[in-house]
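Participant: My questions concern the predicted model and sequence given below.
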Amino acid sequence: MDFAYSEEQLMLRDSVDRFGEDRWAGADRLARLAEGPEGSRRRWAAMAELGWLMLPIAEAEGGLGGGPVDVMAVMEGFGRHLMTEPYVSNCVLAAGLMHGGGELASDLLARIGAGEVRVAAGLTENDGYAIEQVSVAAIDGPGGVHLSGMKTHVEDGADADWYVVSARTAGAMAERDGISLFLVPRDAAGLTVRRFRAVDGHRHCTLMLDRVPATPLGERDRAADRIDAAVDRAIVAHLAEAVGSMESATAATLDYVRTRQQFGVPIGTFQVIQHKLVDMSVACEEARALAIVATRGMTQPGAGRALIAAAKARISQCGIAVAQQAVQLHGGVGTSEELVVSHHLRRQMMLDLAHGDRDFQRARFILLSAG
């Protein structure tokens, strides 16, 4: 495949790798996770100084106007070093939802780029991954709009300062028309944030909304297309992260089998082990090619969405298979907290679920291809 990063993108990718080696070394991972929000805020500020946070944000809104390939260069490094900072949820997904959304949105975008605030997107409810499955109600009143309902899973939302929340302003459940977006501050009256940490170390939350005052974002009743576009951007960024994680797990496994001995020889000399490593390497190459196709598909609105769904389904399958094989080849120790390959497996499992698992994406691909 004819694809190569530009010189600037290579420098960006290298800077992410250096940051990961310094701040997210595998041997120090448990200590970094134990630091919690305090350590994350320090690293977030450092990322802001490097200009990463403003990269995907439009220039008119205080960003650098970087494209999907620029984000891909960043997210490969995030995957290789298993960084838990909320880059995709804040700088890609939330930024995409807020683009061109009014004065408050523009102000928040500039502050995201400067590392001053974090904004997470509350889109998912109990009825699955489809963005039109919205039951949170937006109720108009003398004091403005108030939201009531629940968002069951807000990716990286535990430490957010603001939330972009989808709500129904018209129509019935599962209808695309009638969905609107709103901005809600963390300290809004009637908002309850239930925080939890996932198996991969990321900090998510559930939002309980009881007549929460909210600021409208973008066009009323017509947010479905905006949400689709922003979610696709987030999926493509996560695909690059998955590829980086797969390649790192494969490299760690290759190093291990070269040194681990059995019957007086390295286990990497056994043919069965070599076959498994070849399978892992082939899966990595396939995933990288699909991620490139999906990234390029961002510039093809018609065919692009189907390509993204197909790539997400297959890369999720490859990513979990590679990580499982890495754990197996390490033996029993591969499942331990102290060994980084177990963390790659956990992250691959969560990346599979993010914005729709394999089964959902296969069904989405069929629907989009037929349309």
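Facilitator: Received, thanks.
Participant: Could you use CA atoms for every contact and neighbour count after this?
Facilitator: Fine.
Participant: Start from the N-terminal end of the stretch 101-250 of the chain and give the strands.
Facilitator: In the stretch 101-250 of the chain, the strands defined using DSSP state E, counting those that start in this stretch lie at 119-122, 137-141, 144-154, 162-168, 179-185, 191-197, 203-217.
Participant: what's the angle from the second one to strand 144-154?
Facilitator: With axes from the mean of the first three to the mean of the last three C-alpha atoms, to 10 degrees as the criterion, the two stretches strand 137-141 and strand 144-154 enclose an angle of 160 degrees.
Participant: Put this next to the first one:
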Amino acid sequence: MNFQHTEDRRMLADSLNRFIGEQYGFETRDRIARSAQGYSGDLWNRFAELGVIGALFDEADGGFGGGGFDIAVVFESLGRGLVVEPFLDTLIVGRAIARSGTEAQKAALGALIDGSQIVALAHGEPDGHYELARVTTRARRSGDTWCLNGAKAVVQHGEHASLFLVSARTSGDDDEEAGVTLFLVPSDAAGVSVRGYRKIDGGRAAEVTFDHVALGEDALLGAPDAGFATLEYAVGCGVLALCAEAVGAMDVARDYTLEYLRTRKQFGVPIGSFQALQHRMADLLLEIEQARSAVINAAAALGAERQQRERAMSAAKYSIGRIGTRVAEECIQLHGGIGMTWELPLAHYAKRLVMIDHQLGDEDHHLERFVALGRE
């Protein structure tokens, strides 16, 4: 199999890396991440104008990419800049709509691709863990109307989303795959309340509560009780995106650390000349390349049948969780005490790598899931 990027993907990566390097420096990123909004609307629109969002979707859905390697290229570049704009949820929600939406629902994808609409995935729950089938939010049908009740936790950019993709249980036990239904819920619907807060690694998230929210049949995404397959696929796209983002962040952390080892002197010589530190850095470089290989494997498997696809995603997320944490720890230690200072960009990359492990399932969860999928 040829893993070389196409000319279009190389051009996209070059233009995106150049834009981030020129317009999204660390000081700019830090200011945006600390802001009350948690992202920059102006830069979000400029990313859309560059075609970055469109690269995440198929041509049939109004984009010009949509493959696993398109997702990986975009998010690796975003990881290099620690970009906090709402790319991840736009990808997850958009791919869910593209997979299971009605023609009217799919027509709204254009607003996602041009950056004019912010959307968010509302799936995780306050008392839940990482199991996708674990859904306690309830939706009950009464004639042509659904009544939605429940709470969702850590909804990325939830304060500014105009539309939520909500998972709710319409039948079965709380942990069953069957009985999960997906709804597209406007954020201004009666009964929807949002409480926002700042995230530890930059940007904002929210707790979202649904209190007797009345929804029509047009809010259904796919068939009732059959939303799990769509949710699993869309979240799988998000897992691939996070893994690629982590590789981009690892590359920058590596470069910062190599530069520090070359310039920081002790006993009159660069500390990079010490053999013990050289060995630690060599081991780290090998680990980063292993992480890159895992992302390549996952990107290649995005279009495969379900078991192969999901095993590749879990394998990559497990590798990224383990390696990302090690990269964060080693780079901080090789920098010494200065590595923990807020003013040093490296500390923010390390923090982001640790937090990526906890998004959409940590390494322990995905190792267990990989094994379980192999038994099916």
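Facilitator: Now that the structure is in, tell me what you want to look at. This structure is a prediction, so every number in the text was calculated from the model and none was measured.
Participant: Can you pull the TM-score for these?
Facilitator: Overlay of the two chains. TM-score (TM-score structural alignment, normalised by the length of the first structure): 0.95; 370 aligned residues with a C-alpha RMSD of 1.7 Å.
Participant: re the thing from before, I'd like the strands of the stretch 101-250 of the first structure written out as CSV, with mean neighbour count and distance to residue 282 of the first structure added.
Facilitator: Converted to CSV, the strands of the stretch 101-250 of the first structure look like this (neighbours: other C-alpha atoms under 10 Å; distance: least, C-alpha to C-alpha, whole Å):
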stretch, mean neighbour count, distance to residue 282 of the first structure
strand 119-122, 28, 35
strand 137-141, 17, 47
strand 144-154, 21, 34
strand 162-168, 26, 39
strand 179-185, 25, 42
strand 191-197, 16, 33
strand 203-217, 21, 32
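Participant: Of all those, which one is nearest residue 72 of the first structure?
Facilitator: strand 119-122 (20.1 Å; C-alpha to C-alpha).
Participant: what distance separates that closest one from the middle of the whole chain?
Facilitator: 12 Å (C-alpha atoms, centre = their mean, to the nearest Å).
Participant: hang on, the earlier thing: please dump the strands of the stretch 101-250 of the first structure into TSV; it should also carry distance to residue 85 of the first structure for every row.
Facilitator: As requested, those are exported to TSV (distance: least, C-alpha to C-alpha, whole Å):
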stretch	distance to residue 85 of the first structure
strand 119-122	12
strand 137-141	31
strand 144-154	14
strand 162-168	16
strand 179-185	20
strand 191-197	13
strand 203-217	9
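Participant: now for the ones you listed, which one comes closest to residue 326 of the first structure?
Facilitator: In terms of C-alpha to C-alpha, the element of these nearest to residue 326 of the first structure is strand 191-197, at 24.0 Å.
Participant: how distant is the closest one from the center of its chain?
Facilitator: Offset of strand 191-197 of the first structure from its chain centre (C-alpha atoms, centre = their mean): 19 Å.
Participant: other SSEs contacting that strand?
Facilitator: Secondary-structure packing of strand 191-197 of the first structure (3 or more C-alpha pairs under 8 Å, 6 or more residues apart in numbering; DSSP states H and E): strand 203-217.
Participant: Residue 170 of the second structure touches residue 226, doesn't it?
Facilitator: No: in this structure residue 170 of the second structure lies outside contact range of residue 226 using C-alpha atoms under 8 Å: 9.7 Å.
Participant: Give me the common contacts of those two.
Facilitator: Common contacts of residue 170 of the second structure and residue 226, defined by C-alpha atoms under 8 Å, 6 or more residues apart in numbering, comprise 179, 180, 181.
Participant: just to revisit the earlier point, out of residue 170 and residue 226 of the second structure, which sits in the more crowded spot?
Facilitator: Neighbour totals were compared for residue 170 of the second structure and residue 226, and residue 170 leads with 24 against 17 (other C-alpha atoms under 10 Å).
Participant: Contacts only, for the more buried one.
Facilitator: Taking C-alpha under 8 Å, 6+ apart, we find residue 170 of the second structure in contact with 138, 139, 140, 179, 180, 181, 224, 225.
Participant: now do residue 329 of the first structure
Facilitator: Residues near residue 329 of the first structure by C-alpha under 8 Å, 6+ apart: 253, 257, 273.
Participant: Pull the contacting residues for the first one.
Facilitator: Same thing as residue 253 of the first structure. 326, 329, 330.
Participant: What of the last one?
Facilitator: For residue 273 of the first structure, the contacting residues are 267, 329, by C-alpha under 8 Å, 6+ apart.
Participant: where do the helices sit along the second structure?
Facilitator: 7-23, 26-34, 41-49, 68-81, 87-100, 103-107, 109-113, 228-263, 275-301, 306-335, 345-358, 363-375 (DSSP state H).
Participant: Could you give the residue range in the first structure aligned to the longest one?
Facilitator: Taken onto the first structure by TM-score structural alignment, helix 228-263 of the second structure occupies residues 224-259 there.
Participant: Could I get the buried residue list for that stretch?
Facilitator: 224, 226-250, 252-254, 256-257 (16 or more other C-alpha atoms under 10 Å).
Participant: residue in the first structure matching residue 202 of the second structure?
Facilitator: The equivalent of residue 202 of the second structure in the first structure is residue 201 (alignment by TM-score structural alignment).
Participant: hang on, isn't that match packed against residue 82?
Facilitator: No: counting by C-alpha under 8 Å, residue 201 of the first structure stays clear of residue 82, with 9.4 Å between them.
Participant: So between those two, which is more surrounded?
Facilitator: Between residue 201 of the first structure and residue 82, counting by other C-alpha under 10 Å, residue 82 is the more crowded of the two (26 against 21).
Participant: Please tell me how far that one sits from residue 237 of the first structure.
Facilitator: Distance, residue 82 of the first structure to residue 237 of the first structure, using C-alpha to C-alpha, to the nearest Å: 14 Å.
Participant: How about residue 217 of the first structure?
Facilitator: Taking C-alpha to C-alpha, one finds residue 217 of the first structure at 24 Å from residue 237 of the first structure.
Participant: so stretch 77-86 of the second structure aligns onto which residues of the first structure?
Facilitator: Under TM-score structural alignment, stretch 77-86 of the second structure corresponds to residues 77-86 of the first structure.
Participant: what's the answer for stretch 345-363 of the second structure, then?
Facilitator: Using TM-score structural alignment, stretch 345-363 of the second structure corresponds to residues 340-358 of the first structure.
Participant: One more: stretch 288-300 of the second structure?
Facilitator: Counting by TM-score structural alignment, stretch 288-300 of the second structure corresponds to 284-296 in the first structure.
Participant: Mean deviation, the matching stretch versus the second structure?
Facilitator: Stretch 284-296 of the first structure: mean distance to aligned residues in the second structure after superposition is 0.7 Å, counting by mean C-alpha distance after the TM-score superposition for the first structure.
Participant: Show me which residues of that stretch are buried.
Facilitator: Within stretch 284-296 of the first structure, the residues that count as buried by 16+ other C-alpha under 10 Å are 284-296.
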